[in-house]
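Engineer: I need the structure of the sequence given here:
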Amino acid sequence: MGQRVSRSDFIWTLTEQPHMDRRRVIAEKYPEVKKLFGVDPSFKYVVAAMVAVQIFFCWLIQDEPFLLVLLMAYFCGGMINHALTLAIHDISHNTAFGQERPLTNRFFSMFANLPIAVPIAISFKKYHVEHHRYLAEDGLDTDVPTRLEGLFFTTPARKLLWLFFQPLFYAFRPLIIYKKAPTDLEILNFAIQIAFDLFILFTFGWKSLFYLLGGTVLALGLHPSAFHFISEHYSFSDKQETYSYYGWFNLITFNVGYHMEHHDFPYIPGRDLPKLRALAPEYYDTLETHDSWWAVLHGFIMNPAIGPYARIKRKPRVDQAFWSENVFAEYIEAALFYVGYYAVRDYISKFISVNYYAKTTGPIAKKIS
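Structural biologist: Okay, the predicted model is just below:
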């Protein structure tokens, strides 16, 4: 069915990623761009409303026929849950509460994670930082497919299958490409998510849990809102490795289509990325863009030059790091220090040591011996 993909390898390059240079040039020419950094004040309320709507739908559909639940999961719940995954993407850059409150952002991402039914928020942050810092670098950027994906998904039918199972590839690819030890926040994210899933199951029933979980799996696969996975970094011309899309889907995806702009300035909230393009149009108007995510889907499936191998790739600059920071433990340690726990502990330890020494070396001890 259709032509096989003609590529037999990734598009290897010796050049650095372009985003850092463009960021420097724009910041020098337009220093006011820094005013766009920071927090989207309405963002947290939009996310909270989406979480509330999903819980309301869990109550609403609990006794409905399974076919209706399935349709709701795809067309409604899936759309909302996919938007929540993109909200987690924005929160990973601390745009909900600002750079000075990283732990608050992490907990808010866990809250946004609840209707998704799978604990992804903290793990996503851990790997997404590497995606920006080491874009397309072999073994460091887990957004790039594995060689097995490039070798097997080479026909239109297989590429459709690959798109359908995209959530599984995104979930398990890091375990193959770049293994990292779980952090304390990841374990907490897992525990909170399981507790919420059990709450949904025992309060509303298995159909409501399927509505959330099924919606997530369906919406991250062969779903209109998921086509941005292809449009962002798959090279349709070998000239660029990042592409922007300026269509109406941005209205329900927190402007994820402004992907060139996002990689140039990741700390600008999604809502303000159009302002960046308006501020420095000469740096974006000349770049190739996508006009339609549907056209992207069609091109990816039917064009024999496009497949999982259609990604620019670089040799890694640094080694992989298995251990990550246990941020939550560090905050607890800082809080204990602030309230004087360590001072009291050291005083008690010193007091016990002095008294023990006096008992074992003093006059009473000598008389006994």
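Engineer: only C-alpha atoms for contact and neighbour calcs from this point on.
Structural biologist: Noted.
Engineer: how about the residue nearest the centre of the chain, what does it touch?
Structural biologist: For the chain, the residue sitting closest to the mean C-alpha position, by Cα atoms, centre = their mean, is Phe124 at 3.6 Å. Taking Cα atoms under 8 Å, 6 or more residues apart in numbering as the contact definition, Phe124 lies against His89, Ser92.
Engineer: outside of stretch 264-275, which residues touch it?
Structural biologist: Where contact means Cα under 8 Å, 6+ apart, the residues beyond stretch 264-275 that reach it are 19-20, 22-23, 36-40, 90, 93-95, 254-256, 258, 261-262.
Engineer: Mind checking which of those land in helices?
Structural biologist: His19, Met20, Arg22, Arg23, Asp90, Glu261, His262 (DSSP state H).
Engineer: Farthest pair within those?
Structural biologist: Within the ones in helices among the contacts of stretch 264-275, Arg22 and Asp90 form the most distant pair, 20.9 Å apart (Cα to Cα).
Engineer: To check against the first, give me the structure of this:
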Amino acid sequence: MGTGERRDDFEWVYTDQPHTARRREILAKYPEIKQLMGPDPQLKWVVSLMVLTQVVACYLVRDLPWKWVIFWAYAFGGCLNHAMTLAIHDISHNVPFGNGRARWNRLFGIFANLPVGVPYSASFKKYHVDHHRYLGGDGLDVDVPTDLEGRLFCSPARKLLWLFLQPFFYTLRPLCVNPKPVTAMEILNAGVQVAFDLLLYLLWGAKPVVYLIAGSCLAMGIHPISGHFIAEHYMFLKGYDTFSYYGPLNWLTFNVGYHMEHHDFPSIPGSRLPQVKKIAAEYYDPLPHHTSWVCVLWDFVFSDTLGPYARVKRTYTAAQEQ
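Structural biologist: As a prediction, the model looks like this:
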């Protein structure tokens, strides 16, 4: 990615997001894609194994020196926890139990949240619906950075700091951009999470709790997997506000890299998104995409054309918000 003129505002567009029209066109040509929609029961077993793995890891780190607790939090636990947040992403789309058992999905999301260390699942679900419905929507899509972030984090050093602080911006931004009432499910999520963390502390001390929370924070900052945050919707090429990534880290991240396909067909589980690309290859192969999340992070930091401002924004009318 070459350097260019530094951005001083978002890319404002006055067209609808492209995913709706492309979904309609692809389904008209390939109606068999509808067969890929629906739950993927295998996800709940994969997630359960990941939760169990992290509980075992908590036991193993209980007597390690602190430097090794932090090392394993970044190198191992953080990878699993970041992957778990992407499993929670699939769970928010009702993948484990299907649309007819929404409450089961929400409760399973709270279970999947346990290794993350901080309550996350219920709040993510509440805002993720808006991200799909109002992609880039001003005051609606909290995935888009604020104007303050765009103005402050504009140099390589500041953008690097912004990447480190991503977990905090993702937590605080919704409260500033689009605050919503706290739900009963969020209260339950928080209560269960605090009880789980307290149980770990009572059983094995502070190190397992720090291992989980530090792993989540570190792996959502400067970490190869966190490249997906930037790769998905930052405008690496003018005119495109969603990009896919076709690389090996999809194996660990529930195919979140197939992001163009996901936004076209949010009701298709991540495990089946490669089939969407294969069936409708002539739609996806010509589109720009990423092959390395590490390169994405490098380009984001050192290219003048990239930064928090490199996002497409739209203004939705009151009628569109209904």
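Engineer: Give me the TM-score for these two chains.
Structural biologist: Put the two chains on top of each other and the TM-score (TM-score structural alignment, normalised by the length of the second structure) is 0.97; 319 aligned residues with a Cα RMSD of 1.4 Å.
Engineer: hmm, back to that, give me the buried subset of the contacts of stretch 264-275 of the first structure.
Structural biologist: Buried members of the contacts of stretch 264-275 of the first structure, scored by 16 or more other Cα atoms under 10 Å, are 19, 22-23, 36-40, 90, 93-95, 254-256, 258, 261-262.
Engineer: before we move on, the earlier item: export the ones in helices among the contacts of stretch 264-275 of the first structure as CSV, with columns for distance to Pro167 of the first structure.
Structural biologist: Shown next, in CSV, are those (distance: Cα to Cα, whole Å):
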residue, distance to Pro167 of the first structure
His19, 27
Met20, 29
Arg22, 32
Arg23, 31
Asp90, 19
Glu261, 25
His262, 22
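Engineer: Asp285 of the first structure: which of these is nearest?
Structural biologist: So of those, ranked by how close each gets to Asp285 of the first structure (Cα to Cα), first place is Glu261, at 11.5 Å.
Engineer: Identify the spatial nearest neighbour of that closest one, chain neighbours not counted.
Structural biologist: Leu273 (6.4 Å; Cα to Cα, 6 or more residues apart in numbering).
Engineer: so where do the helices sit in the stretch 101-250 of the first structure?
Structural biologist: Using DSSP state H, counting those that start in this stretch, the helices found in the stretch 101-250 of the first structure span residues 102-113, 121-133, 147-152, 156-164, 166-177, 184-204, 206-219, 228-233.
Engineer: List the contacts of the first one.
Structural biologist: If I follow you right, that is helix 102-113 of the first structure. So helix 102-113 of the first structure is contacted by 47-48, 51, 84-85, 87-88, 91-92, 94-98, 119-122, 189, 192-193, 327-328 (Cα under 8 Å, 6+ apart).
Engineer: For the closest residue to Tyr170 of the second structure other than its chain neighbours, which residues are in contact?
Structural biologist: Counting by Cα to Cα, 6+ apart, Asp143 is the residue found nearest to Tyr170 of the second structure once chain neighbours are left out, at 7.4 Å. Neighbouring residues of Asp143 of the second structure by Cα under 8 Å, 6+ apart: His131, Gly136, Tyr170.
Engineer: what's the spacing between the spatially closest residue to the second one that is not a sequence neighbour and Asp9 of the second structure?
Structural biologist: When the adjacent residues along the chain are set aside, Gly136 of the second structure lies closest to Lys313, with 4.5 Å between them (Cα to Cα, 6+ apart). Look at Lys313 of the second structure and Asp9 of the second structure: by Cα to Cα, to the nearest Å, they are 10 Å apart.
Engineer: who's more crowded, the two?
Structural biologist: Between Lys313 of the second structure and Asp9, counting by other Cα atoms under 10 Å, Lys313 is the more crowded of the two (23 against 15).
Engineer: and the more buried one, that one's in a strand?
Structural biologist: Yes: with DSSP: H, G, I helix; E, B strand; the rest coil as the criterion, Lys313 of the second structure is located in a strand.
Engineer: residues in contact with it?
Structural biologist: Lys313 of the second structure makes contacts with Phe10, Glu11, Trp12, Val13, Leu135, Gly136, Gly137, Asp138, Val144, as judged by Cα under 8 Å, 6+ apart.
Engineer: Strands - which of those land there?
Structural biologist: Glu11, Trp12 (DSSP state E).
Engineer: and the contacts of Lys313 of the second structure as a markdown table, adding neighbour count?
Structural biologist: Listed next are the contacts of Lys313 of the second structure as a markdown table, based on neighbours: other Cα atoms under 10 Å:
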| residue | neighbour count |
| --- | --- |
| Phe10 | 20 |
| Glu11 | 17 |
| Trp12 | 13 |
| Val13 | 13 |
| Leu135 | 28 |
| Gly136 | 28 |
| Gly137 | 22 |
| Asp138 | 18 |
| Val144 | 27 |
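Engineer: Throw the contacts of Lys313 of the second structure into JSON lines and include distance to Ile225 of the second structure, thanks.
Structural biologist: Rendered in JSON lines, the data for the contacts of Lys313 of the second structure read as follows (distance: Cα to Cα, whole Å):
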{"residue": "Phe10", "distance to Ile225 of the second structure": "25"}
{"residue": "Glu11", "distance to Ile225 of the second structure": "26"}
{"residue": "Trp12", "distance to Ile225 of the second structure": "28"}
{"residue": "Val13", "distance to Ile225 of the second structure": "29"}
{"residue": "Leu135", "distance to Ile225 of the second structure": "22"}
{"residue": "Gly136", "distance to Ile225 of the second structure": "23"}
{"residue": "Gly137", "distance to Ile225 of the second structure": "26"}
{"residue": "Asp138", "distance to Ile225 of the second structure": "27"}
{"residue": "Val144", "distance to Ile225 of the second structure": "19"}
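Engineer: Of the contacts of Lys313 of the second structure, which is the nearest to Phe71 of the second structure?
Structural biologist: Distances from Phe71 of the second structure to the contacts of Lys313 of the second structure, taken by Cα to Cα, are shortest for Val144, at 30.9 Å.
Engineer: Am I right that the closest one is in contact with Gly136?
Structural biologist: Yes: contact criterion Cα atoms under 8 Å: Val144 of the second structure and Gly136 qualify, at 6.4 Å.
Engineer: For the residue in the second structure sticking out farthest from the centre, pull up the helix or strand it's in.
Structural biologist: In the second structure, Asp63 marks the outermost C-alpha relative to the chain mean, sitting 32.3 Å out by Cα atoms, centre = their mean. Using DSSP states H and E, Asp63 of the second structure is not contained in any helix or strand.
Engineer: Could you check how far it is from Thr253 of the second structure?
Structural biologist: Asp63 of the second structure is 30 Å from Thr253 of the second structure, where distance means Cα to Cα.
Engineer: Deepest-packed of the helices of the stretch 101-250 of the first structure, please.
Structural biologist: Highest mean neighbour count of those: helix 206-219, a mean of 24 (counted as mean count of other Cα atoms under 10 Å).
Engineer: Much appreciated, bye for now.
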